[in-house]
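**Student:** Sequence and computational prediction follow.
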Amino acid sequence: MMSDTHIPLPERLRPRDLSEIIGQDHLLGENAPLRQMIDQGHLPSIIFWGPPGVGKTTVALLLAQAVDRPFISLSALNTGVKELREVIAESGDLLTPVVFIDEIHRFNKSQQDALLNAVEKGKITLIGATTENPSFEVNSALLSRCQVYTLNSLDADAIQTLLNKAIQTDKFLKARFIQIEEYDALIQFAAGDARKALNLIDLIASTFEPDIENIVTNAIVVKVAQQNIARYDKSGEQHYDLVSAFIKSIRGSDADATLYWMARMLKGGEDPVFIARRMLIAASEDIGNSNPNALLLAGECFRSVQAVGMPEARIILGQCAVYLATSPKSNSTYLAINKALELAEKTANLPVPLHLRNAPTKLMKQQGYGVDYLYPHHYPEHFVLQDYLPPELRGTKLYERALNKREVEAERLQQRRWQQEQQQQ
C-alpha cells in the first residue's frame, strides 16, 4: 500500500468540496454564476479555459459530485473517435454523466463533432478543459452549446493562502514545523500555478529535518528550485519558459537554438498546432515587411500541421522555424500598429476629412462629401500629394521603416511624399 508521503502533495491536498477551491471566487464565490447554478441543481455543458495548475480538473469533478452525477474523465491525448462513441453509447445506462475531457483543444474536428450530437441531445454533460483560447480551438457548433468560463492564475494572496494551508494541514509538512519567513521567491516560481507552488514547498520540506523548526527564506527557495526544477516542473509547466526561449531564438536569428527549443516542446508533449500558431505571430511581429513571405509560409505551416498531424508535422514545423530564424528581422509594423491604436484611442472624436468621405447620395455630395479628392491613378506614377489624416494630426508619423532592403525600397513613395511636403512649407 502506498504511503501518503509517496502521493504528490497536490493530490494529498486536492479539494474535497467546492468551498475549498482557492483563487476562483469570481466563479465559485457567494452569488457567483457557477455557485448559483449548482445551488439550483443545474449543470450545463462547460468549457474551462485557463493556465495549468489552477484547478480545472478538480472543479469539474466537484461540480459533478455537487449535482450527484457520474463522472467520466478522458484525456484528449489518448482518446479517439471510437473511444468517444463507446463512452457516449454506454452513457445511456447512466444518469446523464458528466464527461470531462482534459486538453479538449487537442481534439480534431471529427473528434469534436463526435461529441456534438450527444451534447445537443443531453446524453452527456460535457466539461472540457483547455489552456488555449476556445474561440480558436473548439469548433463553433460545439462552443455554442457550452458555457465558457475562465479560471484565473492564482494571485500572490491565493498562493500564500494555499501554502499556509499546506504547512498547517498536511501530515508530512506539519512534522517539519515549517515557518515561511519570505514568500516572494515561492510566489515567483509558482507563477500563478497551484500545482507548482505545492510541489515546490513539498520539495523544500523534503530537505528539512523533522521535529525541529525549519525556516523558509527566499534564498532557500531559489537554491532548491534551481537544483530541482526538472523534478517539480516535469509535467509540462515549463510551457511558458520554453515557448519564450523559442520565440526569442527566432527573433535573435539563431536557427540552432530555435530548433532545439522547438524539439524540447515537442518532446514534452506540446501541441504542434500551438507551436505553429506562435510562429505565425512571430512572422508578423518580428519579421514583418522585411520579408512578407515569412507570414505566407507560417500560415501554410499552420494549416499543414493541422491537416497532417504528428509525427510528420515535425518536418513542416522544422522547415518553417529555420526559415523564420534565418529571415531578416523588423518590428516596424508591430510598433506602428501599436502607436496607431494608442493614437486612435486618444483622438476617436476627430471627424473624417470631407474629401475622404464616401458620397453615395446626392445630398452627401451637396454637403461636400468626396469633393476635392484627388484620385492617385490619374497622376504620374499613380501618386499625388494630399492629406489623408485629420488636419489636427497632419505630419504625424506612425510607421518608421527598419533598415532592411525591402522596407527601404518600399519607402520610395513615402520619401516622395515627405519631399513634396517640405517643398510646400
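**Tutor:** It's in. Just so it is clear, the model here is predicted, and its values are computed rather than measured. Residues are numbered from 1 along each chain as shown.
**Student:** drop to CA atoms for contacts and neighbour counts, all remaining ones
**Tutor:** Will do.
**Student:** contacting residues for the spatially most central residue of the chain?
**Tutor:** Taking CA atoms, centre = their mean, the centroid of the chain lies closest to Glu132, which sits 5.0 Å from it. Neighbouring residues of Glu132 by CA atoms under 8 Å, 6 or more residues apart in numbering: Trp49, Gly50, His105.
**Student:** Doesn't it belong to a helix?
**Tutor:** No - membership of Glu132 in a helix is not supported by DSSP: H, G, I helix; E, B strand; the rest coil, which gives coil.
**Student:** Can you identify each of the strands in the stretch 101-250 of the chain by residue range?
**Tutor:** Using DSSP state E, counting those that start in this stretch, the strands found in the stretch 101-250 of the chain span residues 125-130, 147-150, 178-180, 214-216.
**Student:** Isn't Lys109 up against Asn139?
**Tutor:** Yes - Lys109 is within contact range of Asn139, at 7.0 Å (criterion: CA atoms under 8 Å).
**Student:** of these two, who's got more company?
**Tutor:** Asn139 (17 against 13; other CA atoms under 10 Å).
**Student:** tell me the contacts of that one?
**Tutor:** Lys109, Gln112.
**Student:** Let's see that with 10 Å instead.
**Tutor:** His105, Phe107, Asn108, Lys109, Gln112, Asp113, Leu116 (CA atoms under 10 Å, 6 or more residues apart in numbering).
**Student:** nearest to Glu342, of those residues?
**Tutor:** His105 (33.0 Å; CA to CA).
**Student:** Quick check: the closest one vs Glu407, distance?
**Tutor:** In this view, His105 and Glu407 are 38 Å apart by CA to CA, to the nearest Å.
**Student:** The two: which is more packed in?
**Tutor:** His105 (25 against 18).
**Student:** what's the spacing between the closest residue to that one other than its chain neighbours and Leu143?
**Tutor:** Using CA to CA, 6 or more residues apart in numbering and skipping residues adjacent in sequence, the residue nearest His105 is Glu137, 5.1 Å away. Going from Glu137 to Leu143 by CA to CA gives 9 Å.
**Student:** burial measure for the residue nearest to His105, as a count.
**Tutor:** Glu137 has 19 neighbouring residues, counting by other CA under 10 Å.
**Student:** Next: Ile104.
**Tutor:** Residues within reach of Ile104, counting by other CA under 10 Å, total 25.
**Student:** another structure for you, compare them:
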Amino acid sequence: MGGLPFREGERKSGASWYVPLRQSPDAWLRSQRGAWRISGLVSSMPIPTPIAVANESAGDTQANNLFSLFLHHHLPMFSPALPPLAERMRPQSLDEFVGQHHLLAEGRPLRSAIGKEQPHSMIFWGPPGTGKTTLARVIAAHSSCHFLKLSALLSGVKEIRAAVTQARQLREVQGKGSILFIDEVHRFNKSQQDAFLPHVEDGTLIFIGATTENPSFELNNALLSRTRVYVLKALESADLELVVQRALADVERGLGARHLSIDDQARRLLAESADGDARRVLNLLELAADLTVEAAVDSADGAHAIELGRIDVTRVRQVIEGSLRRFDKAGEAFYDQISALHKSVRGSAPDAALYWLARMIDGGSDPLYIARRLVRMASEDIGNADPRALTLALNAWDAQRRLGSPEGELALAQAVVYLASAAKSNAVYKAWNAALAEVRSQGSLQVPVHLRNAPTRL
C-alpha cells in the first residue's frame, strides 16, 4: 500500500469492518506531514464516516484532502460494496431530472399530467441512458402510486399476472393506484403484450413501457392504441456536464466526500464521450475518480494532494479509451446507420458516406458485412454507368478479408468514396425487378418455338 499504515483488514462476523493498524493514524500522519489530530478514529475500532481530520498548525486543506482520498481508496476493501454511481445519482424528483425539455418544460402535456397527479398509460421510446426508468419512477412518486417494475428480459405472463394481482389488492385494500413499469417492453411477444390490455382498460393499473426500438414496429397496435408514445432524446453535452458536476458535488449520494475536482476540458470530453447517455457519463466519471484517488494516495508527497485530486484530460482519456459509440447490430440503430450509408452513396455525398462508414466501424459493425453491402450498392445504384465500381467493391471486400482490421478498412473507405463519386444508374436494378414481377405474375409460360433448342425437326 505504498507506506500506508493499514495491515490486511478482517471482517468480524455479521457487522462492521475493522482495520488493524501497524501504527496509530496520529503517528502515521505526524510522520508524513507534521503534527496531526484525528477525531473519531481509534485503532482496531469500527471506522466512522465521515472522519474529521484537523491540523494543529497549517495545511488543513491539504491534510483533509490527502486523508479523505486515502480513506475513500482503501475503505472499499473493508466496507460493503456501494451501488454504482449511476444508480446512486438517479434523480428522485422532477427538479433533479436533467434533459428532455421538449417533454418536461412548463406547459408541455406530460409535465401538466405529472403536475396534476393524473398519470396515464404511456410508452417511453429513446436510446439508453436518457431517463426512461427514472421518469417512470418520478411519475409514480408525484402521483403517490405504488411502483411495480418488471423486465421483459426476465419476466413472462406469470410475473405479469402476479403484478396485476398485487395492483388489484392495493386498489381494493388501500385505495391506492399502481404504475406497472416494463423495461425493454419490445422484447415481449404478442400474447405477453396482450396480457396487459384488460387491466389497463379497467383501471387496475397504469402501464408505462420503456423501449429502445421503434414502437410502431415492435409493439401491438392494440397496446399502442391504449397508450401515448413519448420520444426521449439523447442528452446534450451541456446536460451531461451538469450531471457530472452534480455527482462531484453530492456528498451523500455522489463523490462529494472525495473532494475531487475536474478540469473544464476533461468535463467536456467526458460529456462528449458519453454519446448522450447519462448512465455512461456517470460510469466513466466513477472510473476516472477511482484512478485519480489511486494516484493520489500512492503519491509520497502529501503536499500535492489537492492537485492529485483533480480529474484531468489525461485521466479521462484513460477511461474512455476503446469506448464505442452507440450501436446495436441487432437493433434499430444498426439499420438506420446502414441506411444512411447507402443513401449517402446513392446521393453522391462522399463526405457523408465516409462519416457513416466511420460511425459503423467505430460502433463495432462487422466490416465484412459492410463490404457485402458495398457490392450491392455497386450493382444497384451505379450499375452499367460505371462497371468498374463493382470490381472495386469486390476488391475492397477481398482486401478486408485478407488484411482484417484496421488495415482493410482503408480499402472499404476507398470503395465508399468511389461509389459515392461515380455516375449513377439503377436501370439494371429496375429492369431486373420488372422481369421478376412479370415471371411471378404470368405462371409457367411455354418457351416460344423459335427460341427452343431444336436438335431435330420435331
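**Tutor:** Thanks, I have it. The shown structure was predicted, so the numbers you read here are calculated from the model rather than taken from an experiment.
**Student:** List the TM-score for the superposed pair.
**Tutor:** TM-score for the superposed chains, counting by TM-score structural alignment, normalised by the length of the first structure: 0.57, backed by 279 aligned residues with a CA RMSD of 3.9 Å.
**Student:** related to what we said a few turns ago, counterpart of the residue nearest to the centre of the first structure in the second structure?
**Tutor:** Using TM-score structural alignment, the partner of Glu132 of the first structure in the second structure is Glu213.
**Student:** Tell me how far that match lies from Ser191 of the second structure.
**Tutor:** From Glu213 of the second structure over to Ser191 of the second structure the distance is 19 Å, taken as CA to CA.
**Student:** deepest of the strands of the stretch 101-250 of the first structure, which one?
**Tutor:** strand 125-130 (a mean of 26; mean count of other CA atoms under 10 Å).
**Student:** how distant is it from the center of its chain?
**Tutor:** Remark: strand 125-130 of the first structure is offset 17 Å from the chain centroid, using CA atoms, centre = their mean, to the nearest Å.
**Student:** what's near enough to touch the counterpart of Ala222 of the second structure in the first structure?
**Tutor:** Using TM-score structural alignment to pair residues, one finds that Ala222 of the second structure aligns to Ala141 in the first structure. By CA under 10 Å, 6+ apart, the residues touching Ala141 of the first structure are Gln112, Asp113, Leu116, Glu120.
**Student:** Which contacts among these does the second structure share?
**Tutor:** Contacts conserved in the second structure for the contacts of Ala141 of the first structure, counting by both residues aligned by TM-score structural alignment, their matches' CA atoms under 10 Å: Gln112, Asp113, Leu116.
**Student:** What span of the second structure is stretch 190-199 of the first structure aligned with?
**Tutor:** Using TM-score structural alignment, stretch 190-199 of the first structure lines up with residues 274-283 of the second structure.
**Student:** end to end, how far does that stretch reach?
**Tutor:** End to end - CA to CA - stretch 274-283 of the second structure spans 9 Å.
**Student:** what about the helices in the stretch 151-300 of the first structure?
**Tutor:** 156-169, 171-174, 184-190, 194-205, 218-232, 239-251, 255-267, 272-282, 293-308 (DSSP state H, counting those that start in this stretch).
**Student:** Check which residues of the fifth one are buried.
**Tutor:** When neighbours are counted by 16 or more other CA atoms under 10 Å, the buried residues of helix 218-232 of the first structure are found to be Asn218, Val221, Val222, Ala225, Ile229, Tyr232.
**Student:** State the distance from the residue lying closest to the fourth one once chain neighbours are set aside to Val138 of the first structure.
**Tutor:** Of all residues not flanking Ala225 of the first structure in the chain, Leu200 sits nearest, at 7.0 Å (CA to CA, 6+ apart). In this structure, Leu200 of the first structure and Val138 of the first structure are separated by 33 Å, where distance is defined by CA to CA.
**Student:** How much space separates the counterpart of Ala76 of the first structure in the second structure from His186 of the second structure?
**Tutor:** Counting by TM-score structural alignment, Ala76 of the first structure corresponds to Ala152 in the second structure. Distance, Ala152 of the second structure to His186 of the second structure, using CA to CA: 8 Å.
**Student:** any residues in contact with both of those two?
**Tutor:** With contacts defined as CA under 10 Å, 6+ apart, the residues shared by Ala152 of the second structure and His186 are Gly209, Ala210.
**Student:** Which of the three states applies to Ser73 of the first structure?
**Tutor:** strand.
**Student:** out of everything not next to it in sequence, what's closest to it?
**Tutor:** Using CA to CA, 6+ apart, the closest residue to Ser73 of the first structure is Phe100 (4.7 Å).
**Student:** export the strands of the stretch 101-250 of the first structure to JSON lines and tack on distance to Ala276 of the first structure?
**Tutor:** Shown next, in JSON lines, are those (distance: least, CA to CA, whole Å):
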{"stretch": "strand 125-130", "distance to Ala276 of the first structure": "17"}
{"stretch": "strand 147-150", "distance to Ala276 of the first structure": "24"}
{"stretch": "strand 178-180", "distance to Ala276 of the first structure": "42"}
{"stretch": "strand 214-216", "distance to Ala276 of the first structure": "41"}
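**Student:** Buried members of the kept ones among the contacts of Ala141 of the first structure into PyMOL, please.
**Tutor:** Listed next is the PyMOL selection for buried residues among those, using 16+ other CA under 10 Å:
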select buried, resi 112+116
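**Student:** so which of the helices of the stretch 151-300 of the first structure is the most packed in?
**Tutor:** helix 194-205 (a mean of 22).
**Student:** Determine the set of other helices and strands touching that helix.
**Tutor:** When contacts are defined as 3 or more CA pairs under 10 Å, 6 or more residues apart in numbering; DSSP states H and E, helix 194-205 of the first structure sits against helix 9-12, helix 156-169, helix 171-174, strand 178-180, helix 184-190, strand 214-216, helix 218-232.
**Student:** how about those, which one is nearest Asp93 of the first structure?
**Tutor:** Using CA to CA, these put helix 9-12 closest to Asp93 of the first structure, at 30.5 Å.
**Student:** That closest one vs the second structure, mean deviation?
**Tutor:** Its aligned residues in the second structure lie a mean 1.1 Å from helix 9-12 of the first structure after superposition (mean CA distance after the TM-score superposition for the first structure).
**Student:** so where in the second structure does that helix end up aligned?
**Tutor:** Per TM-score structural alignment, the counterpart of helix 9-12 of the first structure in the second structure is residues 85-88.
**Student:** picking that back up, wait, the residue nearest to His105 of the first structure sits on Ile47?
**Tutor:** No - under the criterion of CA atoms under 10 Å, Glu137 of the first structure makes no contact with Ile47, lying 11.2 Å away.
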